[in-house]
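Asks: Provided below are the primary sequence and the corresponding predicted coordinates.
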Amino acid sequence: MSTTITLEDWLALTQLHADYASAVDSGNWDLWPEFFTDDCVYRLQPRENHERGFPLATLAFSSKGMLKDRVYGIRETLFHDPYYQRHVIGPPRIRHAEPGRIECESNYAVFRTKLSEPSTVFNVGRYLDVIVHTPAGLKFARRECIYDSEMIPNSIIYPI
């Protein structure tokens, strides 16, 4: 099993993570689905369920179309107190690499700031990603957000 990638791929991978965080932190929701392949998987799941092999996830989307539906929901149908979020993403650890495909793991922390309130730690965990080369650059074929705490706020509106 290969766990090495080229410097060019490493730079593209770290840029993908930085661009993803910038897009979701800026609230430019139309950009979010564009980080994914058409037949992608995006899951937000508690660590306990993931480690035990349980399928239950807090959010589970199985296509770019479902991500676009979520964007529509964020903009048009979900009512919530507005807040900002800020991602801090650690460097990716390559778990497996082959031509055209990278499997990696990265730690993340998301901070939330509600208007006129102090910032708080919102969600902490790790990304388990499958990233593929496409004509448009690197894209997520699979992004699993495995969060550490069993307790989460009563709603998760924005992508992690």
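Replies: Ah, there it is. Numbering: from 1, shown residues only.

Asks: drop to CA atoms for contacts and neighbour counts, all remaining ones
Replies: Fine.

Asks: I'd say residue 21 and residue 85 touch.
Replies: No - here residue 21 lies out of contact with residue 85, judged by CA atoms under 8 Å, at a distance of 9.6 Å.

Asks: quick one: the residue of the chain most remote from its centre from residue 24, how far?
Replies: Largest separation from the mean C-alpha position in the chain: residue 116, at 26.8 Å (CA atoms, centre = their mean). For residue 116, the distance to residue 24 equals 21 Å [CA to CA, to the nearest Å].

Asks: Same check on residue 84?
Replies: Noted for residue 84: a distance of 10 Å to residue 24, by CA to CA.

Asks: And for residue 30?
Replies: Distance from residue 30 to residue 24, by CA to CA: 9 Å.

Asks: Comparing those two, which residue is more hemmed in?
Replies: The residue with more neighbours, out of residue 30 and residue 24, is residue 24; 20 against 13, by other CA atoms under 10 Å.

Asks: In stretch 116-128, which residues are buried?
Replies: Neighbour-count burial for stretch 116-128, with 16 or more other CA atoms under 10 Å as criterion, is recorded at 122-128.

Asks: try this one side by side with the last:
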Amino acid sequence: MNADTLNAIDAVQTRHIAALDAQDMAGWLATFSSDPATSYICISAENEQRGLSIALMLDDSRARLEDRVSIVTKVWAGTYQAYRTRHFFQRLDCREAAPGRFEVVSNFLIVMTPEGGVSTLLTSGIYRDLVEVSPTGALLRQRRAVYDADALPRYVVFPF
């Protein structure tokens, strides 16, 4: 695997978390492929290990990703206590799954700060991604965010 491919993969990862930290849901959506089968799943490690399909967020198509953007920006707007996040990630592994497609595994850590509050750890976990790389850059085809906590310290509005 060449450096340009790894740089493109790291760039889409960085754009993804930067959009989340800025609460830019349109920017978040722009990090995903436009293919109808594109997916985002956020699931606890416990449910993942037990083979349970119960997920905190289960967006199993591009249309559902678009619905998530509408729900966060229109339906839930102004109905939750504002909070900020800071995401940190570390790529651990990257393997070619097919020409132009790469399976990527990364650790993540998310710190959150409620408006007027103190920063605390929201969760940590692992991203299991399928990334499409083309001459124009990289996009997420699948993102599976497997978080470590059995219970989160608060409700979650934004994806991981």
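Replies: Received it, and whenever you're ready, just let me know what you need. The model shown is predicted, which means the values in this text are computed figures rather than measured ones.

Asks: quick one: TM-score?
Replies: Overlay of the two chains. TM-score (TM-score structural alignment, normalised by the length of the first structure): 0.90; 156 aligned residues with a CA RMSD of 1.5 Å.

Asks: follow-up on the earlier one: with distance to residue 42 of the first structure added, can I get the buried residues of stretch 116-128 of the first structure in a markdown table?
Replies: Output for those, formatted as a markdown table (distance: CA to CA, whole Å):
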| residue | distance to residue 42 of the first structure |
| --- | --- |
| 122 | 19 |
| 123 | 16 |
| 124 | 17 |
| 125 | 15 |
| 126 | 13 |
| 127 | 10 |
| 128 | 10 |
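
Asks: Not counting sequence-adjacent ones, nearest residue to residue 93 of the second structure?
Replies: residue 105 (5.1 Å; CA to CA, 6 or more residues apart in numbering).

Asks: so who does the one you found touch?
Replies: 91-94, 126-129 (CA atoms under 8 Å, 6 or more residues apart in numbering).

Asks: Shared with the first structure, which of those residues?
Replies: Among these, the contacts conserved in the first structure (both residues aligned by TM-score structural alignment, their matches' CA atoms under 8 Å) are 92-94, 126-129.

Asks: What spatial separation is found between residue 71 of the second structure and residue 82 of the second structure?
Replies: From residue 71 of the second structure over to residue 82 of the second structure (counting by CA to CA), the distance is 15 Å.

Asks: no wait, residue 111 of the second structure
Replies: In terms of CA to CA, residue 111 of the second structure sits 14 Å off from residue 82 of the second structure.

Asks: same check, this time on residue 67 of the second structure
Replies: In terms of CA to CA, residue 67 of the second structure sits 21 Å off from residue 82 of the second structure.

Asks: now swap in residue 99 of the second structure and tell me
Replies: Residue 99 of the second structure is 42 Å from residue 82 of the second structure, by CA to CA.

Asks: quick one, which of those two is more surrounded?
Replies: residue 82 (12 against 9).

Asks: For the closest residue to that one other than its chain neighbours, the count of nearby residues, please.
Replies: Nearest residue to residue 82 of the second structure, sequence neighbours excluded (CA to CA, 6+ apart): residue 115, at 5.5 Å. For residue 115 of the second structure, the neighbour count with other CA under 10 Å is 11.

Asks: Surely residue 115 of the second structure touches residue 85?
Replies: No - applying CA under 8 Å, one finds residue 115 of the second structure not in contact with residue 85, separated by 10.8 Å.

Asks: Which helix runs longest in the first structure?
Replies: Using DSSP state H to define each element, the first structure has its longest helix at helix 7-26.

Asks: give me the stretch of the second structure that that one matches.
Replies: Mapping helix 7-26 of the first structure onto the second structure (TM-score structural alignment) gives residues 3-22.

Asks: Quick check: buried residues in the matching stretch?
Replies: 5-6, 8-10, 12-21.
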